[in-house]
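1. Sequence first, predicted coordinates after that:
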Amino acid sequence: MVPRAPHPPPARRTPGALRDALTLLGWPLVAVLALPAAFAGGGTRRWFGGRGEGQRAQAQAAKDDAAAAFYELDTAQRDLRISIETITAVDDSPAARRAVADFEALGRRIDEVSRQYIEAVDAHDLDRDDLETSAATRARTELSAAKDELGRVKGELDRYTEGLGPLLGKAETQLARLAPAVERARQSLLAATGALDTVRASGLRADALAARLAALAPELTKLNQGAGRHGVPGTLERAEHVARAAEAVRAEAARLPAQAAETDKRLVSLRTRAQALTTRAEAVEPILSELRRRFTASCWQDLQHVPEQAAETVRQAERRLAEARTAREEQRWPDTTALLSTVRALLNETDEAVSAAGDRLRRLNAVQKDPQQEIERTRFAIRDAQRLAMAGRNTPDPRHARPLDEAVARLERAIGTLAGRHPDYWHFLTETDEVRRTVSHVVAGIREERGAGH
């Protein structure tokens, strides 16, 4: 526990206290200062002249100086206690705990020097008519020593206060953030509530958003209970959490009408696409028939299950589409979004499979009509890579030359497969595709190496 500031000396022995009391009674300070002169003529006190009276005056001055030092120390301690309370309200770090312990130690030191000062004041009645010169001298000595000790402790307190600056600054910063943070949280909740009311008025239930907003009610209650109960750091963290969560609800509520409209649009679009794919899937079988009639089995075997697979995939997409429509009617937006994504993926899969059959027939027709075009395209890619590999060199790097030489040989072997009675055009096309991929990889490696070298 932090010690209380020492009690000031009795009013009859503390000029400051006497001055305050007289001021409260409405007596002007000038009149108070004139009191000794006024009473001196009344004969109520015997005044000694000479050296004795000088010693009394010096003792009184020492007493006044000690009282001033005591008042300064007491005021500084009270002000510092407010700073310590500010820090402890915000900070529970080891540094803050050490600061509190040091303040308590200083408080004990202040109590000790204050006790010495009060004892010195109580030990000497400087208003006695029969005050001896030796007593006045002793009083001056003891009161001066008390004043010096009070000053030394005041210096310790000042140095401690200077070292407290960073902790106090941090605490005051957090306290300054507290009220605005709590107000932002309340305003965010108010805005979220308003946005939710607007959405509901448009016919959208937004039950999930309402549940999220309702879950913030206990947090608001704790905010209203204040930092005195829950601490400044906890209250700040809670206020920021409430503000973020409420703002998220508000933003989602504001987007909800547009999301509903976009969902309706996607439902219609995907339904139309599913119908179109059903029609396109029906055209795959005639394509397969032509492939079987004109080309070897290897050119079409991997496609023969496309019609059945496409039909099944479209049926799956339509079932998921119906589920998405139900979720939309029930305003289960996350479920609706997930189902529509599934539908899109299924339709993309079907589209690729259906397109593959038509693309296969188109490419086979082209190479059957003129295989030389595919050959020249591949040779050009190889020659271009070879020129790049030789640029700035007398001999190519084996890491580049070897795969390019293998690509040339692979192309020649692929060309050789066209010489038979029933050429496997699809094998030829897959080989030329692979050759170009290999060449492209070599080119990318050369450019990467030269770019790193520059």
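-> Sure thing, it's come through.

2. use CA for all of it now, contacts and neighbours both
-> Fine.

3. So what's the residue count around the closest residue to residue 428 other than its chain neighbours?
-> By the measure of CA to CA, 6 or more residues apart in numbering, the closest residue to residue 428 outside its immediate chain neighbours is residue 414, 5.4 Å from it. Counted by other CA atoms under 10 Å, the residues lying close to residue 414 total 20.

4. Also the one 10 residues further on?
-> For residue 424, the neighbour count with other CA under 10 Å is 20.

5. My read is that it contacts residue 417, right?
-> Yes. Distance between residue 424 and residue 417: 6.8 Å, which falls inside the contact criterion (CA atoms under 8 Å).

6. Over to residue 396. Which of the three states is it?
-> Here residue 396 is coil, with the state taken from DSSP: H, G, I helix; E, B strand; the rest coil.

7. Let me see the ranges of the helices in the stretch 151-300 of the chain.
-> For the stretch 151-300 of the chain, the helices identified by DSSP state H, counting those that start in this stretch occupy 165-201, 207-214, 217-225, 227-230, 232-282, 284-294, in order along the chain.

8. hang on, the earlier thing: from residue 278, how far out is the residue nearest to residue 428?
-> With distances taken as CA to CA, to the nearest Å, residue 414 is found 37 Å from residue 278.

9. ok, back up a step: mind putting the helices of the stretch 151-300 of the chain in CSV, distance to residue 316 included?
-> What follows is the helices of the stretch 151-300 of the chain, written out as CSV (distance: least, CA to CA, whole Å):
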stretch, distance to residue 316
helix 165-201, 34
helix 207-214, 28
helix 217-225, 43
helix 227-230, 55
helix 232-282, 10
helix 284-294, 19
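
10. for residue 450, helix, strand, or coil?
-> Secondary structure assignment for residue 450 (three-state DSSP): helix.

11. State the distance from it to residue 442.
-> Plainly put, residue 450 is 12 Å away from residue 442 if you go by CA to CA.

12. same check, this time on residue 325
-> Applying CA to CA, one obtains 50 Å for the distance of residue 325 from residue 442.

13. Then residue 165?
-> Summarising the geometry, the distance separating residue 165 from residue 442, computed by CA to CA, is 65 Å.

14. Between the two, which is the more surrounded one?
-> For the pair residue 165 and residue 442, the greater number of neighbours falls to residue 442 (22 against 12), based on other CA under 10 Å.

15. For the more buried one, what is the enclosing helix or strand?
-> Using DSSP states H and E, residue 442 falls within helix 425-453.

16. What residues sit buried inside that helix?
-> Under the neighbour-count criterion of 16 or more other CA atoms under 10 Å, helix 425-453 has 425-426, 428-429, 431-432, 434-436, 438-439, 442-443, 446 buried.

17. what about versus this one:
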Amino acid sequence: MDKRQSAVESAVQASDQLFPERRMRQLWDPVAQLCYRASAAYLAVTEQAQTPTPTRRPPGELDLTIRQLADAAHAVDQFYDAHRPQLDNASSTLAAVPAVVAQAHTAADTVMARLAGEASAYLEYPSVQSKRSALVDAVVALETAGSANAKREAAARVRSAVTALDDAISAAPTRAQDAKKALSSVQTRMAAARTRAEGLAPAYSALLREFNAASSSDVSGNEAASRREIAAAEAKLEQATTALTSGNPDLALELTASVRAHLSSAEQHVDAVTDRLVLLREVRDNPKAKENEVRFRLRDAQMLAVSRGLTSEWGSVLDAQLDRIDRIAGGLNGRHPDYWAYVTGLDAVKTFISGVVQRMKKQTGSQ
């Protein structure tokens, strides 16, 4: 019984250290108490029997003690059989922790040696530096880990950091070529952005001449904003070119990404004006097209409400949108109607109708 109890006790301790969520100790304690009581009874009987003048013991005490030992041993066997996979897994995992830690250290030493030798030319690359720092931190955490579980988790982080650094070293030789391609790409995009920006001023001027002043008030600063973004992109591009020629392709790629961001912003400023002009001219030429589109959406929504029996809840809400459309359409008057207010107003109604449709479909469990 003692041997069986000790073996299971060790496995339970391993489970507590590695997998406390299994609550193995709580399950084991009642069985352990049976063992302790059986052992105490056995010791009491044997110690009394070994005294020079043993006292007379109650009849059947020895048989009772033997049964206690047998029952306790059987309970240990039952517990082990019931939890064998978890206990064996915990024991083997705990036994493997020293080897896991040693393997993590070996892997870290190997990749660090690679960085100090064949890959030393890439040591200053930010992508390599960051991964190296992460590995150093992971190794320090492993060396200071206390419990077996903490050591396993820290070793896993070391292995992950080793893989990341190894990948960064392997990718380093192609970073320069990647940076050259990226620079060539953004230079082409820069030229295109400048060409597009040249059309902003004429488009804005046309907006002012052809449409109500309110139609362009929100884009009045777009020309200056696009110029600022293109200038910022040019500055970053120059820095990226310098970084590449200085042997720092990582920084060149990072700066190239910044160039793209500035160019995207510049393009958005330009498109906001040129697209506005195209849209307003289309609406001016055929204002009813926009209105009819929204009225069609409204009729569809009303038919949906009827078909799904939701008119009591949504009918008046949708009917109110018809009044909104009429008011917006009635605003197109005068010498210079506010077509932009007309467009944004109808778009707001369309968005509202779409929201009502989605809610009706959700209510009836259909998309």
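-> Yep, it's here. Here the structure is a predicted model, which is why all the values come from computation and not from measurement.

18. Need the TM-score from the superposition.
-> Put the two chains on top of each other and the TM-score (TM-score structural alignment, normalised by the length of structure 2) is 0.70; 349 aligned residues with a CA RMSD of 4.6 Å.

19. Pick the one among the buried residues of helix 425-453 of structure 1 closest to residue 274 of structure 1.
-> Minimum separation from residue 274 of structure 1 among these (CA to CA) is found for residue 426, which lies at 30.1 Å.

20. aligned partner of the closest one in structure 2?
-> Here residue 426 of structure 1 is matched to residue 340 in structure 2, going by TM-score structural alignment.

21. and what of residue 290 of structure 1?
-> Correspondence of residue 290 of structure 1 to structure 2, assessed by TM-score structural alignment: residue 206.

22. Wait, its match touches residue 280, no?
-> No. Judged on CA under 8 Å, residue 206 of structure 2 makes no contact with residue 280 at a distance of 10.8 Å.

23. Neighbour count for these two, which is higher?
-> When residue 206 of structure 2 and residue 280 are compared on other CA under 10 Å, the one with more neighbours turns out to be residue 280, at 21 against 14.

24. nearest residue to that one other than its sequence neighbours?
-> The spatial neighbour of residue 280 of structure 2 that comes closest, neighbours along the chain excluded (CA to CA, 6+ apart), is residue 339 at 6.4 Å.

25. and what of residue 200 of structure 1?
-> Nearest to residue 200 of structure 1 is residue 206, by CA to CA, 6+ apart, at 6.9 Å.

26. Residue 198 is in contact with that neighbour, correct?
-> No. Distance between residue 206 of structure 1 and residue 198: 10.5 Å, which falls outside the contact criterion (CA under 8 Å).

27. ok, those two, which is more surrounded?
-> Summary of the neighbour comparison: residue 206 of structure 1 and residue 198, criterion other CA under 10 Å, with residue 206 having more neighbours (18 against 14).

28. Contact partners for the more buried one?
-> Taking CA atoms under 8 Å, 6 or more residues apart in numbering as the contact definition, residue 206 of structure 1 lies against 196, 199-200, 253, 331.

29. Let me know the closest of these to residue 357 of structure 1.
-> Looking at the contacts of residue 206 of structure 1 and their distance to residue 357 of structure 1, the nearest is residue 331, at 39.7 Å (CA to CA).

30. Could you report the distance from the closest one to residue 322 of structure 1?
-> Separation of residue 331 of structure 1 from residue 322 of structure 1 (CA to CA): 14 Å.

31. Over to residue 435 of structure 1?
-> Using CA to CA, which is the criterion applied here, residue 435 of structure 1 is 46 Å from residue 322 of structure 1.

32. what do you get for residue 76 of structure 1?
-> Taken as CA to CA, the spacing of residue 76 of structure 1 relative to residue 322 of structure 1 amounts to 77 Å.

33. for residue 441 of structure 1, same thing?
-> According to CA to CA, residue 441 of structure 1 and residue 322 of structure 1 sit 45 Å apart.

34. what's the matching residue for residue 312 of structure 1 over in structure 2?
-> Alignment note (TM-score structural alignment): residue 312 of structure 1 maps to residue 228 of structure 2.

35. Could you do residue 135 of structure 1 as well?
-> Residue correspondence, TM-score structural alignment: residue 135 of structure 1 in this structure matches nothing in structure 2.

36. what about residue 135 of structure 1, helix or strand, and which?
-> Taking DSSP H and E as the criterion, the element that holds residue 135 of structure 1 is helix 133-163.

37. one step back: mind giving me the PyMOL command for buried ones among the contacts of residue 206 of structure 1?
-> The buried residues among these can be selected in PyMOL (16+ other CA under 10 Å) with this line:
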select buried, resi 196+199+253+331
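
38. I'd like to know which of the contacts of residue 206 of structure 1 is nearest to residue 147 of structure 1.
-> Closest approach between the contacts of residue 206 of structure 1 and residue 147 of structure 1, by CA to CA: residue 196, at 69.2 Å.

39. What is the burial count for the residue lying closest to residue 5 of structure 2 once chain neighbours are set aside?
-> Of all residues not flanking residue 5 of structure 2 in the chain, residue 76 sits nearest, at 6.4 Å (CA to CA, 6+ apart). Using other CA under 10 Å, residue 76 of structure 2 has 25 neighbouring residues.

40. now do residue 179 of structure 2
-> Using other CA under 10 Å, residue 179 of structure 2 is surrounded by 24 other residues.

41. Contacts only, for it.
-> Here residue 179 of structure 2 is in contact with 244, 249-250, 252-253 (criterion: CA under 8 Å, 6+ apart).

42. cool, residue 281 of structure 1 as well?
-> Taking CA under 8 Å, 6+ apart, we find residue 281 of structure 1 in contact with 307, 310-311, 354.

43. again with residue 162 of structure 2
-> Residues in contact with residue 162 of structure 2 (CA under 8 Å, 6+ apart) are 107-108, 111, 135.

44. Could you dump the residues you listed into CSV and include distance to residue 63 of structure 2 and neighbour count?
-> What follows is the contacts of residue 162 of structure 2, written out as CSV (distance: CA to CA, whole Å; neighbours: other CA atoms under 10 Å):
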residue, distance to residue 63 of structure 2, neighbour count
107, 60, 16
108, 61, 24
111, 66, 19
135, 64, 24
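
45. If you map those residues onto structure 1, which are still there?
-> With the contact criterion set to both residues aligned by TM-score structural alignment, their matches' CA atoms under 8 Å, these that also touch in structure 1 are 107-108, 111, 135.

46. Redo these as CSV? Include distance to residue 60 of structure 2.
-> Formatted as CSV, the entries for those read as follows, by distance: CA to CA, whole Å:
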residue, distance to residue 60 of structure 2
107, 64
108, 66
111, 71
135, 68
